[in-house]
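Visitor: predicted model and sequence below, questions to follow.
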Amino acid sequence: MNIIDLHCDVLARMHKAEGNMSFKDSNELDVTYEKLKQGGVHIQAFAIFISPSLKSDQKFQAALDQIHYFYTDVIGKNPNMKALKTWSDFDQLQEGEIGAFLTLEGVDCIGNDMQKLSILRELGVLSIGLTWNNANLAADGVGEKRGAGLTSFGKEIIEFCNENKILSDVSHLSEKAFWDVMDLAHYPIASHSNSKTICNHRRNLTDEQATHLFQKNGLIHVVYNPPFVIEKGDASISDLIAHIDHFCSLGGIRQIGLGSDFDGISEKIIGLEDASMQPALINELLKKYSEDEVKGFAYKNFLDHRPGVMTLQHAGEEIC
């Protein structure tokens, strides 16, 4: 079964290693070409994440460096890896090819310069999260005690996303910023978040947030990070599926996907330690859900709700 994974941090790890890490088959990486192939991952999102500790005047160059590794190491050295720069590219993948696309995890790297955001879009960024856990010029993240919402600049970025058919990712936002985004965004998504009802962690979503996302045709992609899965003890695949079960109970069965956070997490779910093990989750899901429903979780829900396809859906036309 094809799988689409909406979040990994391979590029940040390659940047930290200054490129001395092979995407093809490095044992140090959770996500490699070989592991994607073994795990049946058809499309992988690659986040651009810039450490908050980096000096402000170095952040945009760090983002460009990560994009460089994406095109030279991930794509350039693996002929069957194909860069997806537009939503229509998703339909052009051939048998045996693995698609890859860029996402932005926090807009710190652009400062207050929208031209830099335009450059990142031209380079292939298809999803933008305004913050990581910290605050920046666009919004407060979930780790900012102030808990403020979007700034005027943040609202300008959401409008940019709407105009350019870019996903607006809410996964790391403060709750106030989440609701501000929901008021404005045409294409909302939580790329790697779980249910706060099941696991009371600040990074997870309340039932009210999740329900509102579903009502707005948004998506929630469950994350494999154990502290977001279970409050105590070792996390199992069944513990992760409990979050899917709960989101389904809120009406989201056609709007749930997967967002591993591989290479960005230090703990792992037992039996789901890297990209090659994704089939273990699929096999467990097939014990509880129909094949069509599991195909939805694995890849089809995302394809049916990506910008462009969603526009047709809203217009009442048949989804291609």
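Guide: Noted; the coordinates are in hand.
Visitor: CA atoms for contacts and neighbours, from now on please.
Guide: Noted.
Visitor: does residue 29 really touch residue 265, like I thought?
Guide: No. The pair residue 29 and residue 265 does not pass the contact test of CA atoms under 8 Å, sitting 11.2 Å apart.
Visitor: show me which of these two is the more surrounded one.
Guide: Taking neighbours as other CA atoms under 10 Å, residue 29 and residue 265 compare with residue 29 leading, 20 against 15.
Visitor: from residue 42, how far off is the more buried one?
Guide: Using CA to CA, to the nearest Å, residue 29 is found at 18 Å from residue 42.
Visitor: next helix or strand past the helix or strand residue 38 falls within?
Guide: Taking DSSP states H and E as the criterion, residue 38 maps to helix 33-39. Counting by DSSP H and E, the next helix or strand C-terminal to helix 33-39 is strand 41-48.
Visitor: helices and strands around that next one, which ones?
Guide: strand 3-5, helix 10-16, helix 59-69, strand 98-105 (3 or more CA pairs under 8 Å, 6 or more residues apart in numbering; DSSP states H and E).
Visitor: and the contacts of the longest one?
Guide: For helix 59-69, contacts defined as CA atoms under 8 Å, 6 or more residues apart in numbering pick out 11-12, 14-15, 19, 48-50, 108-110, 123.
Visitor: let's go with 7 Å and repeat that
Guide: When contacts are defined by CA atoms under 7 Å, 6 or more residues apart in numbering, helix 59-69 is touched by residues 11-12, 15, 48, 50, 109-110.
Visitor: repeat that for the last one.
Guide: Residues outside strand 98-105 that contact it (CA under 7 Å, 6+ apart): 42-49, 80-85, 93, 124-132.
Visitor: okay, angle between the helix or strand following that strand and strand 98-105 too, please.
Guide: Note on strand 98-105: by DSSP H and E, the next helix or strand toward the C-terminus is helix 114-122. On the basis of axes from the mean of the first three to the mean of the last three CA atoms, to 10 degrees, helix 114-122 is oriented at 160 degrees to strand 98-105.
Visitor: quick one: contacts of helix 114-122?
Guide: By CA under 7 Å, 6+ apart, the surrounding residues in contact with helix 114-122 are residue 110.
Visitor: can you pull the buried residues of the helix holding residue 38?
Guide: In terms of neighbour count (16 or more other CA atoms under 10 Å), helix 33-39 has its buried residues at 33, 35-37, 39.
Visitor: give me the number of residues near the closest residue to residue 11 other than its chain neighbours?
Guide: Distance criterion CA to CA, 6 or more residues apart in numbering; nearest residue to residue 11, sequence neighbours excluded, is residue 66 at 5.4 Å. Neighbour count for residue 66, taken as other CA under 10 Å: 27.
Visitor: another one to put next to it:
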Amino acid sequence: MKVFDLHCDALLKLHDDRKRSFTNHPALDVNLERLKEGNVSLQVFAIFVEPEIPSDEKFQTALEQIDLFHREVVGKHDKVKKISQWNDIHQLKEDEIGAMLSLEGADAFGNDLTKLRTLYQLGVKSVGLTWNNANLCADGLGEPRAGGLTELGFEVVALNNEHKVWTDVSHLSIRSFWDVLETAKYPIASHSNSKAICSHRRNLDDEQAKAIFRKNGLMGMVYSPPFVNNTEVATTDDLIKHIDHLCSIGGVEHIALGSDFDGVSTFVKDLDHSGKYQILIEELLKRFKEEEVRGFAYKNVLNCLPK
């Protein structure tokens, strides 16, 4: 069964060490060899500019990661196709892999919306306003004051709406989350689990999850054990508890997969890189109807794309 994955940090690893090859470097949880092995048909690649990068170098760092995406991920592999428009996902052939850009944190463009529009033009189809820290747009969940969106943040959401770009809530403070849900046409949580099952700060409570479902959004299940069961050791059974619960509150058509591969240091057992995806699919098929599993794997994403 084919799989869509809404979040990985492979570009960060490629940027940290330019000698790594996207084709098959073993340090990459997500590489071409592993995507093929796991039957991943769409992979979203996050642009993540680390907090310690000086402000005047952040946009350049984002551009460098985008350059690596175009040269190393797409440019060297005929069967990897850049997703520039949402319809490109529907046009993928059976032997092709779609590659799409997302932005994890508005720090990359500061308060310059021309830079944001440029990122759209370069292929960014999803924007998360923050990582854990606060920035000029919003407070992330690591900011003690726990504020919401700024005027600039609301402008960014409006631009996302205008350009039919997802607004990703996965790292937002609670107040920022609700500000986004009130204004975003296309909200998603690319890599967040259920707080009812695991009360990690990065997970969403039932009211947050249901708000995303009502807006025809998506929740991508993340495979980092602390987000799964608050330990460093988790199994696929533990992960499936999140899916089961979210289904029980109306999420069966809105659950997706968002591994966070290459952004985590510990893994769910038997799910430590994208080549292992079919192990998860097999476990899901033991517990859910095949059509539901197809939804989690890829169909829900197809049905929730911006229109």
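Guide: Received, thanks. Only a predicted model underlies this, so the values are computations on that prediction, with no experimental measurement involved.
Visitor: once you drop chain neighbours, what's closest to residue 265 of the second structure?
Guide: residue 224 (7.9 Å).
Visitor: apologies, that question was intended for residue 198 of the second structure.
Guide: Nearest non-adjacent residue to residue 198 of the second structure, counting by CA to CA, 6+ apart: residue 229, 5.3 Å away.
Visitor: what ranges does the first structure have for its helices?
Guide: Listed in chain order, the helices of the first structure (DSSP state H) span 10-16, 33-39, 59-69, 114-122, 152-163, 175-184, 207-215, 226-229, 237-249, 278-285, 291-295, 301-305, 309-314.
Visitor: which one, of the ones you listed, ends up nearest to residue 23 of the first structure?
Guide: Of all these, it is helix 33-39 that lies closest to residue 23 of the first structure, at 6.3 Å by CA to CA.
Visitor: who's in contact with that closest one?
Guide: 23-25, 275-279.
Visitor: leaving out sequence neighbours, find the closest residue to residue 306 of the second structure.
Guide: Residue 306 of the second structure sits nearest to residue 164 (CA to CA, 6+ apart), 5.7 Å away.
Visitor: residue 262 of the first structure too?
Guide: Closest to residue 262 of the first structure by CA to CA, 6+ apart is residue 8, at 4.9 Å.
Visitor: and that neighbour, what's its match in the second structure?
Guide: Counting by TM-score structural alignment, residue 8 of the first structure corresponds to residue 8 in the second structure.
Visitor: wait, residue 281 of the first structure touches residue 237, no?
Guide: Yes. Counting by CA atoms under 7 Å, residue 281 of the first structure does reach residue 237; the two are 6.4 Å apart.
Visitor: tell me the spacing between residue 178 of the second structure and residue 44 of the second structure.
Guide: Here residue 178 of the second structure is placed at a distance of 24 Å from residue 44 of the second structure (CA to CA).
Visitor: the more surrounded of the two?
Guide: Counted by other CA under 10 Å, residue 178 of the second structure and residue 44 do not tie: residue 44 has more neighbours, with 25 against 17.
Visitor: surely that one is in contact with residue 6?
Guide: Yes. Judged on CA under 7 Å, residue 44 of the second structure makes contact with residue 6 at a distance of 5.0 Å.
Visitor: now do the contacts for the match of residue 8 of the first structure.
Guide: Contacts of residue 8 of the second structure by CA under 7 Å, 6+ apart are 44-46, 259-263.
Visitor: where in the second structure does stretch 82-99 of the first structure fall?
Guide: Across the second structure, the stretch matching stretch 82-99 of the first structure (TM-score structural alignment) is residues 81-98.
Visitor: swap that for stretch 43-59 of the first structure, sorry
Guide: Going by TM-score structural alignment: stretch 43-59 of the first structure matches residues 42-58.
Visitor: now the matching stretch, how far from the centre of its chain.
Guide: Its chain's average C-alpha position is 14 Å from that of stretch 42-58 of the second structure, according to CA atoms, centre = their mean, to the nearest Å.
Visitor: how about that stretch: buried residues?
Guide: Those would be 42-50, 58, for stretch 42-58 of the second structure by 16+ other CA under 10 Å.
Visitor: can you check stretch 195-210 of the first structure too?
Guide: 195-196, 198-207, 209-210.
Visitor: nearest to residue 253 of the first structure among those?
Guide: residue 210 (11.8 Å).
Visitor: for that closest one, give its distance to residue 304 of the first structure.
Guide: Taking CA to CA, one finds residue 210 of the first structure at 18 Å from residue 304 of the first structure.
Visitor: also residue 245 of the first structure?
Guide: The gap separating residue 245 of the first structure from residue 304 of the first structure is 20 Å, by CA to CA.
Visitor: count the residues that sit near residue 272 of the first structure.
Guide: Residue 272 of the first structure has 19 nearby residues by other CA under 10 Å.
Visitor: looks like it contacts residue 282 (just checking).
Guide: No. Using CA under 7 Å, residue 272 of the first structure is not in contact with residue 282; the gap is 10.8 Å.
Visitor: which residues of the second structure does stretch 212-219 of the first structure align to?
Guide: Stretch 212-219 of the first structure covers residues 211-218 of the second structure once aligned (TM-score structural alignment).
Visitor: buried stuff in the matching stretch?
Guide: Neighbour counts over stretch 211-218 of the second structure (16+ other CA under 10 Å) mark 212-213, 215-218 as buried.
Visitor: just the endpoints, please. Distance across it?
Guide: 10 Å.
Visitor: any chance you could list what contacts that stretch?
Guide: 186-189, 251, 254-256, 304.
Visitor: so which of those sit within strands?
Guide: Counting by DSSP state E, the part of those found in strands is 187-189, 255-256.
Visitor: in JSON lines, list the contacts of stretch 211-218 of the second structure along with distance to residue 157 of the second structure and neighbour count.
Guide: Below are the contacts of stretch 211-218 of the second structure laid out as JSON lines (distance: CA to CA, whole Å; neighbours: other CA atoms under 10 Å):
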{"residue": "186", "distance to residue 157 of the second structure": "9", "neighbour count": "25"}
{"residue": "187", "distance to residue 157 of the second structure": "10", "neighbour count": "33"}
{"residue": "188", "distance to residue 157 of the second structure": "12", "neighbour count": "30"}
{"residue": "189", "distance to residue 157 of the second structure": "15", "neighbour count": "30"}
{"residue": "251", "distance to residue 157 of the second structure": "24", "neighbour count": "23"}
{"residue": "254", "distance to residue 157 of the second structure": "21", "neighbour count": "27"}
{"residue": "255", "distance to residue 157 of the second structure": "23", "neighbour count": "31"}
{"residue": "256", "distance to residue 157 of the second structure": "22", "neighbour count": "32"}
{"residue": "304", "distance to residue 157 of the second structure": "18", "neighbour count": "18"}
